[in-house]
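Undergrad: Kindly generate the corresponding structure for this input.
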Amino acid sequence: MSRFVDRVVLHATAGAGGNGCASVHREKFKPLGGPDGGNGGRGGSVVLVVDPGVHTLLDYHHRPHATARSGTQGQGSFKNGANAPDLELRVPDGTVILDPDGEIVADLVGPGTRFVAAEGGRGGLGNAALASTARKAPGFALLGEPGEEVSFTLELRSLADVGLVGFPSAGKSSLVAALSAARPKIADYPFTTLVPQLGVVSAGDATFTVADVPGLIPGAADGRGLGLEFLRHIERCSVLVHVVDCATFETERDPVSDIEALEAELAHYADQLGTSALGERLDQRPRMIALNKIDVPDAADLVEMVRADLAERFGWPIFAISTASRTGLRELSFAMAERVAAARAAQPDAEPTRTVIRPRAVDDSGFTIEPDTGLDGGFVVRGERPERWIRQTNFENDEAVGYLADRLARLGVEEALAKAGAVPGCPVTIGDMTFDWEPSTPAGVAALLTGRGTDVRLENTERVGASERKQARAARRAHLSDAELAAGARYASDHEIER
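TA: Below you'll find the model as predicted:
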């Protein structure tokens, strides 16, 4: 049996970017032909796309985890890795995306509307792209960035022009079936309708949609009965029709009290919802009253008794109808069409999507420095670029670490740390990496040339340098006499001849 699901939690994981390649061109008679490592490919993003052919979120109820593919790694000979395709998830028209805090992130309305739920990671640069005058043949490449991991709640809110509200068994499903080609379930017991049903109604030249939603009972705004399952699907309706059962066997109910109970629930829910995309509260939408089941003699008599009271109490248009004999349905459908046309005309014209450019402020350094409350004397560097650089760095390669230090220095991180009171050896945290800060090259100074895959600033050796050996030899020669120096020179000359 098919199921209707209108609320799911989606866990989206974008693909990671491919790593860059550290390669040197090798050819006969050209042992060092320069760096030729390609860049890594971009990871795939998770994208939600509105598809008119999808009417439920059932697929994501059974498979709530969506993972996009990762980009491939770069190769030698300047071969870049392949970009991974985006993972497109089809959702119904009218899907609302909520963050974990319940705030609306996006409202997907209109076929083809797209929303990037999780952005794919960037591919890492190969050593060919990292070559410079200071590093002619880098022995490292940047790592690919991991893809975003997010969790969203998807809610389906029906797109209909007219919403039918009423108690269970008031005849809403019968009314939709009589006005349109929709065939909702109809039975003589409460809560027959468990899922929203949409019907397309034609009245003259006008065409509009009517939503049949689960029945409403007092306390629905607080979750009683089907509660929010009902109210969510009338948020977008521009016209509300109260369908009243005038042939109910419950003696304590009457049309006036039924409508007052429904209005109280709408007002309560509107307080929680606030102003919607239609520009007005839910309890302020145009409304109409349909007194149903007048084919029953007692119901027809009741209609005549309460019509004046309803008109005085609410002031809305009142229609006496019967879905069984189809009495009054033509008048009701044309009145609905008139109200829908007025609501559509009152809506502002849709504006084309504009590209918004937000340039960075002149005094924005791109990062901030804060004291680390978890480490005594430590600091935390926050910023998009420093944190991204940390993720892209292979900390097993000393040259890559040195390149990171140069980038941070050029950005001004070292200077800012010094102004903040940092001293050599204090812990500094960037992203998920904590290290002991040691000032390196000043900002703008080129890196020192060293061997591939190494950095002189990270070398820790006690080997005596050439200049120190020369000074020691000069000190030893200062204590020798002229005869000893001459003998040493003859000994060196003889051995040179033998070689």
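Undergrad: from here on, contacts and neighbour counts on C-alpha atoms
TA: Noted.
Undergrad: any idea which element residue 59 lies in?
TA: If you go by DSSP states H and E, residue 59 is part of helix 58-62.
Undergrad: Ok, residue 105 next?
TA: Per DSSP H and E, the secondary structure element for residue 105 is strand 104-108.
Undergrad: Using the three-state scheme, assign residue 244.
TA: strand (DSSP: H, G, I helix; E, B strand; the rest coil).
Undergrad: so how far is residue 30 from it?
TA: Shown here: residue 244 relative to residue 30, a distance of 90 Å by Cα to Cα, to the nearest Å.
Undergrad: For the comparison step, fold the sequence that follows:
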Amino acid sequence: MTTFVDRVELHVAAGNGGHGCASVHREKFKPLGGPDGGNGGRGGDVILVVDQSVTTLLDYHHSPHRKATNGKPGEGGNRSGKDGTDLILPVPDGTVVLDKQGNILADLIGQGTTYIAAQGGRGGLGNAALASARRKAPGFALLGEPGHSGDVVLELKTVADVALVGYPSAGKSSLISVLSAAKPKIADYPFTTLVPNLGVVTAGSTVYTIADVPGLIPGASQGKGLGLEFLRHVERCSVLVHVLDTAALESERDPLTDLDVIEAELAQYGGLEDRPRVVVLNKVDIPDGQDLADIIRPDLEARGYQVLEVSAIAHLGLKELSFALAQIVAEARAAKPQEEATRIVIRPKAVDDAGFSVVAEEGFYRVLGEKPERWVRQTDFANDEAVGYLADRLARLGVEDELVKAGAHSGDEVVIGPADDAVVFDWEPSLATGAEMLGRRGEDHRFDAPRPAAQRRRERDVERDEAEQEYDAFKPF
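TA: Okay, here's the model as predicted:
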């Protein structure tokens, strides 16, 4: 049964915003007391949070679909809907968040680091919030905005100061078990280590972490063995430790060749050229192992490596190794630039930024922009007054002027939003001229209380009958 997972594809969906409420206050002797519809609640976010008690992505491997709760709709009596609950997803320290194309969205390092993977939708305004001196009793409310949804890839890269690399059965697991309190599986066959192991080492005043990754073989960077799956776990280390087996039983292998093969695989993987190297000659407690160590040590030192001889079984040279690694780690930490204090960066919009754009495409015009797209999503198109309110907002934003500049004419097809989430309509300019601009002061038919279509037809029939009767009463004989 799988107990360690370091890469998953997560399907996240934030909560939808609650709809606003269109309500009129009513009480005795006050049948029309004004609008009192409350706002809808905000949808919950999906938030990734680093939790150092979590060491694997196994939970998301079994349950990859995660969704936050929706906001509640508003109610009458100026009661706003309850906000949706944020969904907190704990992830291991060192988790990298990527999109499906492989672009890095966030690198989560450090306890408590957060990243909003999906943002909840805004709640719709109720008619009480939409009321104004011009529109005293709106008969509509705004809809809640849908929450964001999508797929992200979580990739775990172990946060360790020291990484042990080498051939299978070179003694890496035995070494980490005696240097720290880690208890990895140890056996006398290759690929005993199937998952990375982490241990904490204390050497004097320096405390550092050490990682043991599955053994590498030729072709690991191309996917052979287990190396390709776990080489990412050595990317964050400060020092690489080559563990060489001086008691290898295979006649066709020798420690120097093993070192060259592992270095070639690391070079193929890339990004590790600047890490300092230390060579550890393991199993020197065996007579043949000590003899081989004495033979190859001058060659390794001639290449510029720091060489240490140890025996994990006999506990030889462990103290010297732990303090040597502690010195390198301390130097690497001191060389890192100090983290600057958090600064607030203000990025004002350009003075000529309209907040939207109009693009002429084949056969239609497309309007793109955060505001018009959000306004369309929050409009109830079954309500004529809400549609009129949307038309006014778009006109005030300057959309109609830009459509005219782009060459649009009455009846042309206009699309608001991207292709996968667009609203299409035939454009009718709302510009009025001449006598159409005159009329009864302060009136606008778009802001009349919405009435059923059957009622409007009956009213038109009554008006027509009354007009015919007046004509019949005064027509000359």
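Undergrad: tm score of chain vs chain?
TA: TM-score of the superposed chains, computed with TM-score structural alignment, normalised by the length of the second structure, equals 0.92; 462 aligned residues with a Cα RMSD of 2.4 Å.
Undergrad: Can you name the residues that contact the spatially closest residue to residue 79 of the first structure that is not a sequence neighbour?
TA: Sequence neighbours aside, residue 38 is the residue nearest to residue 79 of the first structure in space, at 4.8 Å (criterion: Cα to Cα, 6 or more residues apart in numbering). Taking Cα atoms under 8 Å, 6 or more residues apart in numbering as the contact definition, residue 38 of the first structure lies against 20-22, 74-81, 125-129.
Undergrad: Likewise for residue 66 of the first structure?
TA: Counting by Cα under 8 Å, 6+ apart, residue 66 of the first structure has contacts 10-13, 46.
Undergrad: Check the mean deviation of the one helix or strand it maps to from the second structure.
TA: Assigned by DSSP H and E, residue 66 of the first structure falls within strand 65-67. Compared with the second structure after fitting, strand 65-67 of the first structure deviates on average by 0.5 Å (mean Cα distance after the TM-score superposition for the first structure).
Undergrad: gap between that strand and the chain center?
TA: 13 Å (Cα atoms, centre = their mean, to the nearest Å).
Undergrad: Which stretch of the second structure is it matched to in the alignment?
TA: Aligned using TM-score structural alignment, strand 65-67 of the first structure spans residues 65-67 in the second structure.
Undergrad: and what of stretch 353-371 of the first structure?
TA: Against the second structure, stretch 353-371 of the first structure falls on residues 342-360 (TM-score structural alignment).
Undergrad: what does the matching stretch rub up against?
TA: With contacts defined as Cα under 8 Å, 6+ apart, stretch 342-360 of the second structure is touched by 365-372, 397-399, 402-403, 406.
Undergrad: Would you reformat these as JSON lines and include distance to residue 424 of the second structure and neighbour count?
TA: Shown next, in JSON lines, are these (distance: Cα to Cα, whole Å; neighbours: other Cα atoms under 10 Å):
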{"residue": "365", "distance to residue 424 of the second structure": "10", "neighbour count": "21"}
{"residue": "366", "distance to residue 424 of the second structure": "9", "neighbour count": "21"}
{"residue": "367", "distance to residue 424 of the second structure": "10", "neighbour count": "21"}
{"residue": "368", "distance to residue 424 of the second structure": "13", "neighbour count": "18"}
{"residue": "369", "distance to residue 424 of the second structure": "15", "neighbour count": "15"}
{"residue": "370", "distance to residue 424 of the second structure": "17", "neighbour count": "10"}
{"residue": "371", "distance to residue 424 of the second structure": "17", "neighbour count": "13"}
{"residue": "372", "distance to residue 424 of the second structure": "13", "neighbour count": "21"}
{"residue": "397", "distance to residue 424 of the second structure": "19", "neighbour count": "16"}
{"residue": "398", "distance to residue 424 of the second structure": "18", "neighbour count": "14"}
{"residue": "399", "distance to residue 424 of the second structure": "15", "neighbour count": "19"}
{"residue": "402", "distance to residue 424 of the second structure": "17", "neighbour count": "17"}
{"residue": "403", "distance to residue 424 of the second structure": "14", "neighbour count": "21"}
{"residue": "406", "distance to residue 424 of the second structure": "17", "neighbour count": "13"}
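Undergrad: and residue 311 of the first structure, what does it touch?
TA: Counting by Cα under 8 Å, 6+ apart, residue 311 of the first structure makes contact with 317-318.
Undergrad: Quick one: map it onto the second structure.
TA: By TM-score structural alignment, residue 311 of the first structure lines up with residue 301.
Undergrad: Just the ones of the contacts of stretch 342-360 of the second structure in helices?
TA: 370-372, 397, 399, 402-403 (DSSP state H).
Undergrad: show me where the second structure has helices.
TA: Ranges of helices in the second structure, per DSSP H, are 58-62, 127-130, 172-179, 227-230, 255-269, 287-302, 318-335, 370-377, 384-397, 399-405, 453-474.
Undergrad: mean shift between the second one and the first structure?
TA: Aligned to the first structure and superposed, helix 127-130 of the second structure gives a mean residue distance of 0.5 Å (mean Cα distance after the TM-score superposition for the first structure).
Undergrad: The first one now?
TA: On superposition with the first structure, the average gap between helix 58-62 of the second structure and its aligned counterparts reaches 0.5 Å (mean Cα distance after the TM-score superposition for the first structure).
Undergrad: Now do that helix: distance to the chain's middle.
TA: Counting by Cα atoms, centre = their mean, helix 58-62 of the second structure comes out at 17 Å from the chain centroid.
Undergrad: what does the last one give?
TA: Centroid separation for helix 453-474 of the second structure versus its chain: 61 Å, with Cα atoms, centre = their mean.
Undergrad: what's the answer for the fourth one, then?
TA: A distance of 25 Å separates the centroid of the chain from that of helix 227-230 of the second structure, by Cα atoms, centre = their mean.
Undergrad: Right, I'll leave it there.
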